[in-house]
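1. predicted model and sequence below, questions to follow.
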Amino acid sequence: MTDNTITPDDARARLKDLVEDIDFTMLTTQDAAGNLVSRPMSTREMDENGDIWFFLSDESRQADEAQAESEVGLSYADHKGMRFVSVAGTAALVHDRAKMEQLYSPSLDIWFEDGLDTPDIALLRVRPTTSEFWEPKHGKIVMAAAMLKALVTKETPDDTMRNEKVVG
C-alpha cells in the first residue's frame, strides 16, 4: 500500500538511503542462453542523478553480460530490518579514473590486488528506470506487534509496510 504522505522527492531520498545502507545487492543479468543470473555486488554509491555504482573486472561474466544485454535488476534485502529494494535499470561499463578514485576504498584490494592500477578494473553504472521499496511504516516493533495481533485474531494485519515506487 502506498503511504500518501511521502512526496516523490522524499521517496527518491529514502531509496538512496536504503540502497546505500543495505549495501549488498544481487545483480541480475542475462547470460548468452537467455538465463537470468544473479550474483552479490557491493554498492559504492547512489549518486545525485540516481545512478548506482559498483566496481568489477571488465573481464568478468557480469561485465560481459551487462554489455551484451544492458537491462539488469538489483535486489536489496535487509531481512532483520524488514527493508527491501528492487531496481530495474540499464547498465554500462565505465572506465572513468576520477570516478574510480572517488569511489575506491582499501577494502576493495581483496578483489583488485593492484588497487586502481589493476589492469581490468572498471565501474558498472546502473541507471534505474523503475525502483520500488518496502519497509515498516511505523518501525519494526510496531510491525511485529501488528503481525502478532493478526495471528491471535486471525485477521489480516493492518497496513504495516510502506511500499513506494520511484520512476527514473
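-> Arrived safely, thanks for sending.
2. alpha carbons only for contacts and neighbour counts from here, please
-> Will do.
3. other SSEs contacting the longest strand anywhere in the chain?
-> In the chain, taking DSSP state E as the definition, the longest strand is strand 121-136. Under the contact criterion of 3 or more Cα pairs under 8 Å, 6 or more residues apart in numbering; DSSP states H and E, strand 121-136 touches strand 52-57, strand 83-94, strand 161-167.
4. quick check: which of those is buried the most?
-> strand 52-57 (a mean of 22; mean count of other Cα atoms under 10 Å).
5. what's the angle between that one and strand 83-94?
-> Counting by axes from the mean of the first three to the mean of the last three Cα atoms, to 10 degrees, strand 52-57 lies at 60 degrees to strand 83-94.
6. below is an additional structure, to be compared with the one above:
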Amino acid sequence: MSDHKETFWDRLEDINAGMLGLNATARFLPMSHYADDDTNTLWFITAKGTDLVKALQSGPQDGTYIVSSEKKGLYARIAGRLSLSDDKEQLDELWNTVASSWFEDGPQDPDVQLVRMDLTDAEVWATEGSLSFLYEIAKSKVTGSKPDMGDHFSLTF
C-alpha cells in the first residue's frame, strides 16, 4: 500500500463520522462509517425508511462522503458507488453500541439497512493538526515563506 493510501486509511479509521450523499442530489447527511481497506469499501448502517435507501432501491448510484477532522488531521472528499447490501455476516461484524442505540432489536431489526460504498477515488488533505497549523502560520510571518499545511493528494482505488 502506498504511503498516501496508508495515511488515508489510518486516519479515516480514527474518525467516527462524516457527511454522505448521492451525487444526484445536494443533500448530505451525517453518517458513521466502517472502513475496510482490504476491499476499498466503506460501510454504513442506516434505516430502510431514509431518503438515501429509497433512492438506492432503484440500483447503485454514485455518491460522495466528506470527512473533516482537525484532531486526526484528515480532510477528504471520497467518491464511490453506493449500493444496498443484505450481507448479514457483514452487518453482524460491524454491529456495535452506536448502531444498537438506533435499532432496538439489534441487527435483526426489520428497519436495519446496510449500505456499501465501493470507493473510486478521493481527494485528501493530511495535516499535522491545529498546533502545527499555528506554528506554520507564525513561522510564515517571521520568515515570509508560505506555510506548510501538510500533504494534498489524490487517490484512485
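-> Nice, I can see it. All values reported here derive from a predicted model rather than from experimental measurement.
7. got JSON lines for the helices and strands packed on strand 121-136 of the first structure, with distance to residue 16 of the first structure too?
-> Listed next are these as JSON lines, based on distance: least, Cα to Cα, whole Å:
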{"stretch": "strand 52-57", "distance to residue 16 of the first structure": "9"}
{"stretch": "strand 83-94", "distance to residue 16 of the first structure": "10"}
{"stretch": "strand 161-167", "distance to residue 16 of the first structure": "11"}
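8. and these: which comes nearest residue 119 of the first structure?
-> strand 52-57 (8.7 Å; Cα to Cα).
9. what range in the second structure does that closest one sit on?
-> Mapped onto the second structure using TM-score structural alignment, strand 52-57 of the first structure covers residues 42-47.
10. one more: stretch 92-109 of the first structure?
-> The aligned range for stretch 92-109 of the first structure is 83-100, by TM-score structural alignment.
11. which residues touch the matching stretch?
-> Outside stretch 83-100 of the second structure, the residues within contact range by Cα atoms under 8 Å, 6 or more residues apart in numbering are 34, 45, 53, 56-57, 59-61, 106-107, 113-117.
12. before we move on, the earlier item: which residues touch the match of strand 52-57 of the first structure?
-> Residues from elsewhere that reach stretch 42-47 of the second structure (Cα under 8 Å, 6+ apart): 31-36, 53, 91, 99, 111-119.
13. are any of these buried, and which?
-> 31-35, 53, 91, 99, 111-119 (16 or more other Cα atoms under 10 Å).
14. can you count the residues close to the counterpart of residue 137 of the second structure in the first structure?
-> Counting by TM-score structural alignment, residue 137 of the second structure lines up with residue 147 in the first structure. Look at residue 147 of the first structure: counted by other Cα atoms under 10 Å, it has 17 neighbours.
15. contacting residues for residue 147 of the first structure?
-> Counting by Cα under 8 Å, 6+ apart, residue 147 of the first structure touches residue 157.
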